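*Asks:* Mind folding the following:
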Amino acid sequence: MFIESDSEKGTQVKLHKAIPHNHPPINNAIIQGWIQHFASEASVSPYVEIKNQNMQLLELLDQLRLKNMEVEHQLTEIQNLNTQLQASNHEITQLLQERNLANEQLTAINQELDKFAYIISHDLKSPLFNILSLTSIISEDLEENNFTNVKKSIGMVLGQAKTMDKFITDVLAYSSMGRHTINKNRVDLGELLPQIISFLNGPAHIKIEVTENLPVLFTEEIYLQQIFTNLLSNAIKYNDKPDGLIQVSCQRVDSFLQISVADNGQGIPLEDQNRIFEAYQTGSRHRNSSTGLGLSIVNRIMQLKGTAIWVESTGRNGTVFHFTWPIAELVLS
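*Replies:* The predicted structure is shown next:
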């Protein structure tokens, strides 16, 4: 290629192309054909050519932009799918954890049911056997017209029946605790405690003192009835002093109310203090006079309320049961 430029004649570009040796001879006719062909082509402005190329580039850019938008949309969908997948995995993990927890609870319930059945069959056999024996004795006394012994035996039968009734009541209370929604209502401890004390009808030599200005709560009344009935009845039952004294007090400790039931009775040995709150467990001194469910009922109520109960006792200097209650249920005057 040769370029010649002159200010008057302009610019001339000469192109040379090598012709292969086997190419047909080039004559004037062929040359004239080429001249006519090139002369017939429309002249193309460099500006127009660049503009056309730019238009093509713009079209390509638009196509690329659309492709990018499609890719971004697909990426967003993939991210959403990943989020949904993670949420599903989290839900599956939670379900598996709940299933494992349910299996553990079911295993514990089955174990408790086995223990429940054993305890019930064992503890009901004794009064039933005594009742059967006493009815046999009553029949013999009736044949001999020995009505004095009959009256005595009937009293013993009634005592055994009351033992069975107490045990069955405690079993039902323990087994149903926490399975039902219990409505809350306004409970004035200053009114509730005298009612419970009157119902227990303790012996004359045992005095029960209740501190003044006890709080009013908005809570489950049945829970407090169960707690105070068990604690006070135990304090009465196991008080071996001729001048028995039971004291009920209340104070605020941090975010809880701490209620205490103290007595000057025989006390609880240190080795028994941890296990008396377990179901079917009684202190070594009380094995023949307790169903072993009263304090476990109280302990289960504390678990349901998210509070605690504990005992303090040294030697034979009496016993103090402390339990806490949510301060949030306190009714402010």
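
*Asks:* going forward, measure contacts and count neighbours with C-alpha atoms only.
*Replies:* Noted.

*Asks:* Is R186 located within a strand, as I assumed?
*Replies:* Yes. Judged by DSSP: H, G, I helix; E, B strand; the rest coil, R186 forms part of a strand.

*Asks:* List the residues that contact it.
*Replies:* R186 makes contact with 216-219, 221, according to Cα atoms under 8 Å, 6 or more residues apart in numbering.

*Asks:* PyMOL command for the buried members of those?
*Replies:* In PyMOL, this line selects whichever of the contacts of R186 come out buried by 16 or more other Cα atoms under 10 Å:
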select buried, resi 216+217+219+221
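
*Asks:* Strands - which of the contacts of R186 land there?
*Replies:* Judged by DSSP state E, the contacts of R186 include 216-219 as members of strands.

*Asks:* name the helices or strands packed onto the longest strand seen in the chain?
*Replies:* The single longest strand within the chain, with elements called by DSSP E, is strand 244-253. When contacts are defined as 3 or more Cα pairs under 8 Å, 6 or more residues apart in numbering; DSSP states H and E, strand 244-253 packs onto strand 206-210, helix 221-237, strand 256-263.

*Asks:* can you rerun that using 7 Å?
*Replies:* Other elements packing on strand 244-253 under the criterion 3 or more Cα pairs under 7 Å, 6 or more residues apart in numbering; DSSP states H and E are strand 206-210, strand 256-263.

*Asks:* Deepest in the core, which of the ones you listed is it.
*Replies:* Most buried of the helices and strands packed on strand 244-253 by mean neighbour count (mean count of other Cα atoms under 10 Å) is strand 256-263; its value is a mean of 21.

*Asks:* Can you give the contact residues for it?
*Replies:* By Cα atoms under 7 Å, 6 or more residues apart in numbering, the residues outside strand 256-263 that reach it are 235, 245-252, 318-327.

*Asks:* Give the ChimeraX command for selecting the buried subset of these.
*Replies:* Only the buried entries of these go into this ChimeraX selection, using 16+ other Cα under 10 Å:
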select :235,245,246,247,248,249,250,318,319,320,321,322,323,324,325
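
*Asks:* Q84: helix or strand, and which one exactly?
*Replies:* Applying DSSP states H and E as the criterion places Q84 in helix 46-143.

*Asks:* what distance separates the next helix or strand along the chain from that helix from the centre of its chain?
*Replies:* On the C-terminal side of helix 46-143, the nearest following helix or strand under DSSP H and E is helix 147-176. Here helix 147-176 is found 39 Å from its chain centre; the criterion is Cα atoms, centre = their mean, to the nearest Å.

*Asks:* Measure how helix 147-176 sits relative to helix 46-143, angle-wise.
*Replies:* If you take axes from the mean of the first three to the mean of the last three Cα atoms, to 10 degrees, helix 147-176 sits at 180 degrees to helix 46-143.

*Asks:* this one next, for a side-by-side:
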Amino acid sequence: MNGRVVNLKGRPLFLVGIATLLILVGLSVIASWHLPSLFAPIYPYTTLMAYNTAIGFIACGVGLLAINNNQWHKVFISILLLWVIGIVTLIDLLTDLNLHTTDWFVFLLHEPPLRNQPISPTTSSMFLLAGAALAFGYIKRGNAALLATLICLLIILIATAAVMGQSFGLLPNFVWLGIKMAPHTVVGLITFALAIIVLRYTAAINAFNRLTVFHRLVTGFIFMSLLFVGIGSIAVLQINSVAAISQQLYSGPLQISNALLRIKSRTSKLNRTAKDIAVAPELAQKRNLPVYIAETETSITKELAFIAQQAPYAAAAEQLQKAFNQWQVLLATMHHQLQAGDIDGYRHLALEDSQDIVQTLEKICDLTIDRAQNEIRRLNDQALITKHHAGNLMMVVILGFLVVGIMVAALITRSLSWQLQKIRTAMLALAQGNTQVDIPFLDHPRDVGDMAKTLKVFAQNIDERNKSTALLAQHQRILEKTNLQLAQTNKELETFAYVASHDLKSPLRGIAQLSTWIEEDLEEQQFAEVNKHTVMLRNRIQRMEKLLDDLLAFYRAGKTDGNLVQVDVAYMAKELFDIQNTKPGLHLELAENLPNFTTLSTPFEQVLRNLFSNAIKHHDREQGMIRLSCTTLPNQFYRFSVCDDGPGIPEKFQQRVFGMFQTLKPRDELEGSGMGLALIRKIVDTYGGTITLESEGRGCCFHFSWPQHITKDQKDD
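*Replies:* Alright, predicted model coming up:
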């Protein structure tokens, strides 16, 4: 039910072990029947199992092995053999056909058996159930596994009832025709049933769990109803047993005892009357002896006829009848003597011969009454024992009914609660947003299956909602990014407007002024000044071209960066420095830990080139040093540092230098557009890095971070 995970690895070995045990038990019993002298020590015990029962055990073992090896033809043969044994034996025992199934195998024996052991009808019935268990147990899943398990439980219950009835006397002796099951038969059948249950336990639980709630309740109700019917049947057997004992008591010894007491009473009264007449002959007319004798003879004859009908007392009735016949002859002789006036002869017969016969009659009656009383006491004892057994049986039945009822209720409740708990777990997972949780019982019909299908719909709805939410969030992020880019573009446009209105106008105004000066010089024919002003004019034009080129480079930064390539930072830095260095006294120092990694070569090279150019251009001495080093940051970035020993940058100008068109010296003194550091900052920001300036007094260090790995998305962005 839960359920519950069952280890399957040991099942085949367990099944093979049980099958082998059943086959060995059957073969040993058959060997004992064939060779009683060889198996003399165990013969009285092994042959408690009938010959055909042993064959049934072998069929059970072969059937289990065939199930383990998936051999249906062998399973079918085993089932057929079990059903033939069971059906034919039941027909033989419960009908008048007299098939003599017990004697079928006698002709196979070398000598007549020491005992003639028939198969129990209980065993025959369980062979039929065992065949059904093999048939359903061969199917590995579905309701067949559940039926196989229920049949095996029924086998166990019947075998347990047989043990209780036979070992503890809880059932009447005439149940199942008084034929008992051998102990090893009971153990073997229970073991067989347990093997099928262990083999199909998981499949049976799964099949039970797939039933609807109504069908589970119906199954439990039917099982309890069958149990109730069984209990009622046992109670009826007990009532029939008590009724049979009462019937025996009433129709047998009690009636015999009463009849004998009546015979004894009438004989005694007639004998007393005859003796009274012998003492006082004048009483003969008053007592009317012939009539009294005739009435007594009629009554005693009727009582003797009744006693003669009871087989156990027929011999006693015959003895009484013989003695009574002698007394009848003597009474007739006594009456003739009395009529003839032979008082002395009458008195002699009445007081002597008649007394001997009467004593004989009374002695026979007393012995028969004692025998009847013993039978009455035996039946009373049997009734008391039956009553005691009935009390014990009711205690066992009530306890068993309660235990089985609790087990059935627990099974149904546990099955439902386990499924509801699984559904609840899935619901909680969905409530927490886990739409990928496995929805259990989707393949179950109705009830729990409907709940699972509904939960699946909820999961799909939540999943769709989450996808919509994620898509909305993605669009929101794109919008925010677009807005940020738009704001940045607007800021750059504002800067560009300032440049266009100020920085670009400045060279133009200078060009216009120089052209005016050249005109004036030409009019005055001052050609030396013309050459000077022409050189200054070309410088203004070149400055303006440089400004426009740098401006274009700034706006193109991060947009045409090429492909990902392997970059050796030390090699790249050395080449860039050698190309740009115009001061022989400057030299480049490279740290030992410079990386060799895959990145976008163009933007990275542009950053290094501008930093080297800036350091070389602003260095104020003929001798100096520029150093490139690197450290690894914990957030998957490298931190590169370009340091020089130049004049440094005052603190008040350190933030200004990253702006567009910002220079610390006049352009006539140091040619430049003021776009280099702004360009570097934009490139570094594009790839998620930062750039900072560190300068205290002399010397300056620019630190910028660069990602260790640039993804395709970053490249595309």
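
*Asks:* Would you pull the TM-score for this pair?
*Replies:* Superposed pair, TM-score by TM-score structural alignment, normalised by the length of structure 1: 0.66. Supporting alignment: 264 aligned residues with a Cα RMSD of 3.4 Å.

*Asks:* Which residue numbers in structure 1 does stretch 52-67 of structure 2 align to?
*Replies:* Stretch 52-67 of structure 2 corresponds to no residues in structure 1, going by TM-score structural alignment.

*Asks:* who touches that stretch?
*Replies:* Contacts for stretch 52-67 of structure 2 (Cα under 7 Å, 6+ apart): 15-16, 19-20, 22-23, 26, 29-30, 72, 74-75, 78, 81-82, 119, 134, 138.

*Asks:* Stretch 672-690 of structure 2 too?
*Replies:* 546-547, 550, 554, 557-558, 603, 607, 610, 657-663, 691, 704-706.

*Asks:* Surely L590 of structure 2 and L628 touch.
*Replies:* Yes. Using Cα atoms under 7 Å, L590 of structure 2 is in contact with L628, at 5.1 Å.

*Asks:* burial measure for Y687 of structure 2, as a count.
*Replies:* Residues lying near Y687 of structure 2 (other Cα atoms under 10 Å) number 17.

*Asks:* Translate it into the numbering of structure 1.
*Replies:* Match for Y687 of structure 2 (TM-score structural alignment): K305.

*Asks:* any idea how far its match lies from N299 of structure 1?
*Replies:* As judged by Cα to Cα, to the nearest Å, K305 of structure 1 and N299 of structure 1 stand 10 Å apart.

*Asks:* Look up the closest residue to I327 of structure 1, ignoring the ones flanking it.
*Replies:* Computed as Cα to Cα, 6 or more residues apart in numbering, the closest residue to I327 of structure 1 that is not its neighbour in sequence is F256, at 4.7 Å.

*Asks:* The one you found and A308 of structure 1, how far apart?
*Replies:* Computed as Cα to Cα, the F256 of structure 1 to A308 of structure 1 distance reads 10 Å.

*Asks:* any idea how far F306 of structure 2 is from C152 of structure 2?
*Replies:* Taking Cα to Cα as the criterion, C152 of structure 2 is separated from F306 of structure 2 by 54 Å.

*Asks:* And for K275 of structure 2?
*Replies:* Distance of K275 of structure 2 to F306 of structure 2, given as Cα to Cα: 29 Å.

*Asks:* can you check A159 of structure 2 too?
*Replies:* In this view, A159 of structure 2 and F306 of structure 2 are 45 Å apart by Cα to Cα.

*Asks:* Over to L367 of structure 2?
*Replies:* Per Cα to Cα, L367 of structure 2 is found 17 Å from F306 of structure 2.

*Asks:* of these two, who's got more company?
*Replies:* F306 (16 against 12).

*Asks:* Give me the neighbour count for the aligned residue in structure 2 for N149 of structure 1.
*Replies:* Matched by TM-score structural alignment, N149 of structure 1 corresponds to E529 in structure 2. The tally of other residues near E529 of structure 2 (other Cα under 10 Å) stands at 15.

*Asks:* Please name the residues that touch E529 of structure 2.
*Replies:* D521.

*Asks:* before we move on, the earlier item: what subset of the contacts of stretch 52-67 of structure 2 is buried?
*Replies:* Neighbour counting with 16+ other Cα under 10 Å marks 15-16, 19-20, 22-23, 26, 29-30, 74-75, 78, 81-82, 119, 134, 138 as buried within these.

*Asks:* Can you tell me which of those residues end up in helices?
*Replies:* Judged by DSSP state H, helices contain the following of these: 15-16, 19-20, 22-23, 26, 29-30, 74-75, 78, 81-82, 134.

*Asks:* Which member of those is positioned nearest S251 of structure 2?
*Replies:* Nearest to S251 of structure 2 among these is L82, at 44.3 Å by Cα to Cα.

*Asks:* quick one: the closest one and S125 touch, right?
*Replies:* No. Contact criterion Cα under 7 Å: L82 of structure 2 and S125 do not qualify, at 9.9 Å.

*Asks:* one step back: from I511 of structure 2, how far out is the match of N149 of structure 1?
*Replies:* As judged by Cα to Cα, E529 of structure 2 and I511 of structure 2 stand 15 Å apart.

*Asks:* cool, and V213 of structure 2?
*Replies:* In terms of Cα to Cα, V213 of structure 2 sits 98 Å off from I511 of structure 2.

*Asks:* okay, those two: which has more neighbours?
*Replies:* Between V213 of structure 2 and I511, counted using other Cα under 10 Å, I511 has the larger neighbour count: 20 against 17.

*Asks:* List just the nearest of the ones in strands among the contacts of R186 of structure 1 to I154 of structure 1.
*Replies:* Relative to I154 of structure 1, the closest of those is T219; by Cα to Cα it sits at 42.6 Å.

*Asks:* That closest one matches what in structure 2?
*Replies:* Using TM-score structural alignment as the criterion, T219 of structure 1 maps onto T599 of structure 2.

*Asks:* Now that match: closest residue in space that isn't a chain neighbour?
*Replies:* Ranked by Cα to Cα, 6+ apart and with sequence neighbours excluded, the top spatial neighbour of T599 of structure 2 is L564, at 5.0 Å.

*Asks:* gap between the aligned partner of the one you found in structure 1 and F167 of structure 1?
*Replies:* Aligned by TM-score structural alignment, L564 of structure 2 pairs with K184 of structure 1. Between K184 of structure 1 and F167 of structure 1 the computed distance is 27 Å (Cα to Cα).

*Asks:* out of the two, which sits in the busier spot?
*Replies:* For K184 of structure 1 versus F167, neighbours defined as other Cα under 10 Å are more numerous around F167 (20 against 13).

*Asks:* quick one, what contacts that one?
*Replies:* By Cα under 7 Å, 6+ apart, the neighbours of F167 of structure 1 are T291.

*Asks:* Just tell me what it corresponds to in structure 2.
*Replies:* Matched by TM-score structural alignment, F167 of structure 1 corresponds to L547 in structure 2.
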